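*Asks:* coords please:
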Amino acid sequence: MAALETRIYSHPPIPLADISPLELLILTNVLECSETEDGLVLFTDITPANPIRVRRGELAAAFGASAQKAKDPVNVFIADRVLALQPAGGNTVEEDAMVDIDLSHFPWQFVVQGIVARSPGLGEVAVIQWTNHPSQRPESFGATVSLITARAIHHATSEDILGRFRLAGTTALWPVALQAICSR
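*Replies:* Here you go, the predicted model:
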């Protein structure tokens, strides 16, 4: 079976003023982001990238420009790897070298959570993700929803949500007025 297609959309846009250069570098390499007047819109029509490939010099510059947020989780994550990322003695060849950053232990959602935690006006980011196989067979698709707040990343799959609906019964989905009519 061919690879699943994955699409991700998030809302609301993240204010650019709330994003450090290092966070911006990571998010724009993991997802297909776009800048709007409201901020950075996170999305992808292809699937999140992991690992990401960035130029060593670009990573070092973004890390240095984010030094005021040194205790943020993403900075700590990169700092654990920064010695290996520093070019030797201003060697421009090494600055242009590509570096792979494995985000398996620090997914992009953690980057967003760090931004939400610091942001004065962003209380949450909702993320909808769906996957399907090009065959469109019923067993080949699914979705997830996530709510990223300063304190937690809440996550549910479409199967989780459908299971909750099934447990609640069909009348739980009907408007109150319709329930009153049907119960006569």
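*Asks:* can we go C-alpha only for contacts and neighbour counts from here?
*Replies:* Fine.
*Asks:* which parts of the helix or strand where residue 83 lies are buried?
*Replies:* Following DSSP states H and E, one finds residue 83 within helix 82-85. Applying a neighbour-count criterion of 16 or more other C-alpha atoms under 10 Å, one finds residue 85 buried in helix 82-85.
*Asks:* Show me the contact partners of it.
*Replies:* Applying C-alpha atoms under 8 Å, 6 or more residues apart in numbering, the contact partners of helix 82-85 are 56, 59, 60, 99.
*Asks:* One more, so I can put them side by side:
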Amino acid sequence: MADYHSPTVVQPSIPAVDITPLERLILGLAFDTEDDAGGVYFHSWCGPSDVVTLSVDDLRTALEASRTETESCIAKHVGMLLARHDEDAGDDPPDDIDVDLTDGDAGWDRMLQDIVRRSTTTAEIVVTTAFTCTKMRPDGFGGSVMLITAEAVRYRSTTDILEEFWNEAAKASPESQPPSPGATP
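*Replies:* All right, here's what the predicted structure looks like:
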């Protein structure tokens, strides 16, 4: 069986004063963390978690401690999750809530963008990921880079870059057709 991994690093370290308690809690579960002189270094040897599970009490406490003048995507999302939990709880409410970080408006990339927007010292965050596999599978290797600024979240994978190369080559030589992905020369 092949195991796929996506080792990921987030640079630079993010000043702790720029991270709300709710963001710190959730990002600290999505990534591994190290506190260093520059702040918090986020990384993951296998890739960030898509879903994190937290106790209702921990979420409420972190949300309340994160009330700021600037709204954040994760505070809004968690507020909605807690409201739904309270409405649907009945007599025996669940103790935990799953926070889906693949939700486009509340993902870890949007949390990092909110941090950049608020920060007076961090103008951008770069997330670099390697795609690896424990077996030499054709689809098991590559990578990506994400540039997060206050204005945009930009992403390119090695597959995207290869497709751009093929398109450029096709424009330069209209007779040549790019090879199909996975085709052997």
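*Asks:* related to what we said a few turns ago, for the helix holding residue 83 of structure 1, give me the average deviation versus structure 2.
*Replies:* Compared with structure 2 after the fit, helix 82-85 of structure 1 shows a mean deviation of 3.2 Å (mean C-alpha distance after the TM-score superposition for structure 1).
*Asks:* Tell me how far stretch 122-135 of structure 2 lies from the chain's centre.
*Replies:* 10 Å (C-alpha atoms, centre = their mean, to the nearest Å).
*Asks:* Can you give me the buried ones in that stretch?
*Replies:* 122, 124, 125, 126, 127, 128, 129, 130, 131, 132, 133.
*Asks:* go on, stretch 60-73 of structure 2?
*Replies:* Quick answer for stretch 60-73 of structure 2 (16+ other C-alpha under 10 Å): 60, 62, 63, 66, 72, 73.
*Asks:* The last one reaches residue 114, doesn't it?
*Replies:* Yes. Applying C-alpha atoms under 8 Å as the test, residue 73 of structure 2 and residue 114 come out as touching, 7.4 Å apart.
*Asks:* who's in contact with the helix or strand where residue 27 of structure 2 lies?
*Replies:* Using DSSP H and E, residue 27 of structure 2 sits in helix 21-30. Helix 21-30 of structure 2 is touched from outside by 42, 48-52, 59, 62-63, 65-66, 74-75, 108, 111, with contacts defined as C-alpha under 8 Å, 6+ apart.
*Asks:* how much does it stray from structure 1?
*Replies:* Helix 21-30 of structure 2 sits 0.5 Å off on average (mean C-alpha distance after the TM-score superposition for structure 1).
*Asks:* next SSE after that helix?
*Replies:* Taking DSSP H and E, what comes next after helix 21-30 of structure 2 is strand 32-36.
*Asks:* and that next one, how far from the chain's centre?
*Replies:* Relative to the mean C-alpha coordinate of its chain, strand 32-36 of structure 2 is positioned 16 Å out (C-alpha atoms, centre = their mean).
*Asks:* Could you tell me the angle between the helix or strand where residue 60 of structure 1 lies and helix 21-30?
*Replies:* Using DSSP H and E, residue 60 of structure 1 maps to helix 56-65. Orientation check (axes from the mean of the first three to the mean of the last three C-alpha atoms, to 10 degrees): helix 56-65 of structure 1 against helix 21-30 gives 140 degrees.
*Asks:* Helix 56-65 of structure 1 vs structure 2, average offset?
*Replies:* With mean C-alpha distance after the TM-score superposition for structure 1, helix 56-65 of structure 1 averages 0.8 Å from its match.
*Asks:* Having no further points to raise, I will conclude here.
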